[in-house]
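Undergrad: build me a model:
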Amino acid sequence: MASNFLKSVPFFLLLAIVMAGDPDILTDFIPPANSSSNGLDGNFFTFTGMRSAVSSGNPSTFTITKANLANFPALNGQSVSYALLQFPAGAINPPHTHPRSAELLFVVEGCLNVGFVDTNNTLYTQTLQAGDMFVFPKGLVHYQSNDDPKQPAAAVSAFGSANAGTVSVPLSVFATGIDDVILAKAFKTDVATIQKLKAGLTPTA
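TA: Model prediction:
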C-alpha cells in the first residue's frame, strides 16, 4: 500500500504544479456565455472602469479600482488583472494576501512604505518613490502605507491571475465570527480587548 502511494506522489506533485496558476485555455480568448467570437468587437476587450478614478482627482479615503474577471470578462483565461490604488495623505492598505497571484506594484505618484512577511516570519520593507516597483510574492501577507501627512500617493498593481483574490487579515480574523474566546487565547489577551478590536472593524450604519 505504501509503495502504491509513493508511486503516485510524482503524479500529484505534477498536478499541483500544473494547477498552481490560472488554467491554460485552448482558444485565443473565452467569449461570454451564450455568445460566439463572431459577434464580438473591440468593446469586449476594452475596460473603461479606470476613467472615473483617473479623472476625479484624489479620493478622501484609500480607494482600490480593480480590473479583474469580475468586472472585465475578457480577462477570463488570460491570467492577468490590474488594480489602481489611491492613497490620501496618511492612508494605508491594511495587511492582506492574494492567494492566487503575486503582485507587482508600480508607484506612479508620491511615496509608499511597503512590506511583506515570508513563511519564516521575516519582514521585508522598502520605501518606494514614484517610478519604483516592488513585488509581493504570491500568498504572503503584505501592506502599503502612505506615511506622508500632506501628500497623496498612487500605484498600479499587476497580478498574474484574472482573479487574484484578496484576504484582509484584520477582517478575516476579527469580522468573520470567530469566537471571542478563541481569539483571546490566540492573541494572549482578554475577551474585552478582542471585542474592542471587533467593534472598530464594524461598519457604522
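
Undergrad: when you work out contacts or count neighbours from here on, use the C-alpha atoms and nothing else.
TA: Fine.

Undergrad: so residue 152 sits right up against residue 110, yeah?
TA: Yes - distance between residue 152 and residue 110: 6.2 Å, which falls inside the contact criterion (CA atoms under 8 Å).

Undergrad: distance of the residue lying closest to residue 111 once chain neighbours are set aside from residue 84?
TA: Leaving aside its sequence neighbours, residue 111 sits nearest to residue 129 (CA to CA, 6 or more residues apart in numbering; 4.5 Å). Using CA to CA, to the nearest Å, residue 129 is found at 16 Å from residue 84.

Undergrad: higher neighbour count, those two?
TA: In terms of neighbours (other CA atoms under 10 Å), residue 84 is the more surrounded of residue 129 and residue 84; the figures are 20 against 16.

Undergrad: follow-up on the earlier one: more neighbours: residue 152 and residue 110, which one.
TA: residue 152 (22 against 19).

Undergrad: in the protein, which spans are helices?
TA: 2-18, 51-55, 169-174, 180-186, 191-201 (DSSP state H).

Undergrad: how about CSV for those, with mean neighbour count added?
TA: Output for the helices of the chain, formatted as CSV (neighbours: other CA atoms under 10 Å):
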stretch, mean neighbour count
helix 2-18, 10
helix 51-55, 11
helix 169-174, 15
helix 180-186, 14
helix 191-201, 14
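
Undergrad: ok, residue 78 to residue 123 distance?
TA: Distance, residue 78 to residue 123, using CA to CA: 32 Å.

Undergrad: also residue 198?
TA: From residue 198 across to residue 123, the span is 26 Å (CA to CA).

Undergrad: out of residue 78 and residue 123, which sits in the busier spot?
TA: residue 78 (18 against 12).

Undergrad: can you pull the contacts of that one?
TA: 29, 161-162 (CA atoms under 8 Å, 6 or more residues apart in numbering).

Undergrad: among those, which ones are buried?
TA: 161-162 (16 or more other CA atoms under 10 Å).

Undergrad: what's the closest of the contacts of residue 78 to residue 14?
TA: The closest of the contacts of residue 78 to residue 14 turns out to be residue 161 (CA to CA; 19.9 Å).

Undergrad: I'd like the structure of this one too, to check against the first:
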Amino acid sequence: MKSVHFLSAFVLLALASSIASAYDPTPLQDFCVAINDTETGIFVNGNLCKDPTLATVDDFTYRGLNIPADTNNQLGSYVNRLSVDTFPGINTLGINLGRIDYAPGGVNPPHTHPRASEILHVQNGTLYVGFADSNNTLFSTILYPGDLFVFPLGMVHFQVNIGKTDAVAFASFGSQDPGFVNVANAVFGTNRLIKPEPLARAFMLDVNVVKDLQEKFLSSD
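TA: This is a model prediction of the structure:
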C-alpha cells in the first residue's frame, strides 16, 4: 500500500513539474489564428480564435521586416516585435520574432523577458551583447554578421551597436508573448514612484540624484 501511495505522489510531483516548466500551453489544435470577432471567435489562451475552416494563407504570412525602422530617438534603436495583433497566425504556437535596428552607438538597454529565452542573429553591423546570471556573472562578447547569441529566460541582457554604421539583428523567442521589462524604467520610471530613499541606498546614490533620474524617466514617457 505504501508503494502505491509513493507511486501516486511521484506521478503527481512529475506532473506538477511538467506543468510548472511549460511557459506557453501546448496547443491542442493545428492552429489558432487570433481574431477580434466576438461573434464567431473561440476563446483560447488569451485570444479569440478564427474558425479554422476560414483561415487563409495570409493569416500565416507577415511582410515588412525588411524595412528599416526609425532609430532617431533617445536610445538610438527600435525594436519591432511581432504580436498576435500584427501576425495572428503565431497565436498559441509558442514562438515570436522581432527586428532590432540600431544607429551607431544605439543601445537596446538592459531588460528581461520573463516568459521566454531569446536567440539573437546579427544580420548587419557589430554588436556588443551580454547578460548577467543570478551570480552576477557577466557573459558578454562582440557579434558580427552571421553570429548568434542566446539570452536565457529572465536574465538581464543588452545590446549595443559599437560599429560606425547602422546595425540590424533579428531576435527569436520561445513564447508568443515573451514580455519585456526595461530595468531602468522598472526602477526609476514606475507610474507610482518608488520612494527615493531605498533606491538611493540600494544603488549607493544621493537621494537628489535618484529624484533627478525619476524626473527624467517620467518626462521621457
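
Undergrad: map the residue nearest to residue 111 of the first structure onto the second structure.
TA: In the second structure, the residue equivalent to residue 129 of the first structure is residue 144, according to TM-score structural alignment.

Undergrad: ok, the aligned partner of residue 155 of the second structure in the first structure - how many residues close by?
TA: Aligned by TM-score structural alignment, residue 155 of the second structure pairs with residue 140 of the first structure. Other residues lying near residue 140 of the first structure total 18 when counted by other CA under 10 Å.

Undergrad: please, where are all the strands along the first structure?
TA: 63-67, 81-87, 92-97, 103-109, 111-117, 123-129, 133-136, 141-145, 153-159, 167-168 (DSSP state E).

Undergrad: distance from the shortest one to the middle of the chain?
TA: When distances are taken as CA atoms, centre = their mean, to the nearest Å, strand 167-168 of the first structure is centred 8 Å away from the chain's centroid.

Undergrad: which residues of the second structure does that strand align to?
TA: With TM-score structural alignment as the criterion, strand 167-168 of the first structure aligns to 181-182.

Undergrad: residue 83 of the second structure touches residue 177, doesn't it?
TA: Yes - counting by CA under 8 Å, residue 177 is a contact partner of residue 83 of the second structure at 7.2 Å.

Undergrad: next, show the common contact partners of these two.
TA: By CA under 8 Å, 6+ apart, residue 83 of the second structure and residue 177 have these common neighbours: residue 96.

Undergrad: and the two? which has more neighbours close in?
TA: residue 177 (24 against 19).

Undergrad: what residues are up against that one?
TA: By CA under 8 Å, 6+ apart, the residues touching residue 177 of the second structure are 83, 94-96, 115-116.

Undergrad: ranking these by neighbours, who comes first?
TA: Ranking these using other CA under 10 Å puts residue 116 first, with 26 neighbours.

Undergrad: map it onto the first structure.
TA: That one, residue 116 of the second structure, aligns with residue 101 by TM-score structural alignment.

Undergrad: now residue 25 of the second structure
TA: Per TM-score structural alignment, residue 25 of the second structure is aligned with residue 23.

Undergrad: count the neighbours of its match for me.
TA: Number of residues near residue 23 of the first structure (other CA under 10 Å) recorded here: 12.

Undergrad: quick check: closest non-adjacent residue to it.
TA: Nearest non-adjacent residue to residue 23 of the first structure, counting by CA to CA, 6+ apart: residue 77, 6.9 Å away.

Undergrad: still on that earlier bit, superposed on the first structure, where does the match of strand 167-168 of the first structure end up, distance-wise?
TA: Superposing on the first structure and averaging over aligned pairs (mean CA distance after the TM-score superposition for the first structure), stretch 181-182 of the second structure comes out at 0.5 Å.

Undergrad: neighbouring contacts of that stretch?
TA: Under CA under 8 Å, 6+ apart, the answer for stretch 181-182 of the second structure is 109-114.

Undergrad: which one of the residues you listed is nearest residue 205 of the second structure?
TA: In terms of CA to CA, no member of the contacts of stretch 181-182 of the second structure lies closer to residue 205 of the second structure than residue 110, at 19.2 Å.

Undergrad: correct me if wrong: the closest one contacts residue 185.
TA: No - using CA under 8 Å, residue 110 of the second structure is not in contact with residue 185; the gap is 9.9 Å.

Undergrad: how long is stretch 84-98 of the first structure end to end?
TA: 15 Å.

Undergrad: ok, residue 31 of the first structure to residue 79 of the first structure distance?
TA: As judged by CA to CA, residue 31 of the first structure and residue 79 of the first structure stand 15 Å apart.

Undergrad: can you check residue 103 of the first structure too?
TA: For residue 103 of the first structure, the distance to residue 79 of the first structure - CA to CA - is 12 Å.

Undergrad: common neighbours of those two, please.
TA: 159-160.

Undergrad: before we move on, back to that, would you reformat the contacts of residue 177 of the second structure as CSV and include distance to residue 71 of the second structure?
TA: Shown next, in CSV, are the contacts of residue 177 of the second structure (distance: CA to CA, whole Å):
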residue, distance to residue 71 of the second structure
83, 21
94, 29
95, 26
96, 22
115, 26
116, 25
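
Undergrad: residues contacting the aligned residue in the second structure for residue 191 of the first structure?
TA: Matched by TM-score structural alignment, residue 191 of the first structure corresponds to residue 207 in the second structure. With contact taken as CA under 8 Å, 6+ apart, residue 207 of the second structure is in contact with 196-197, 199-200.
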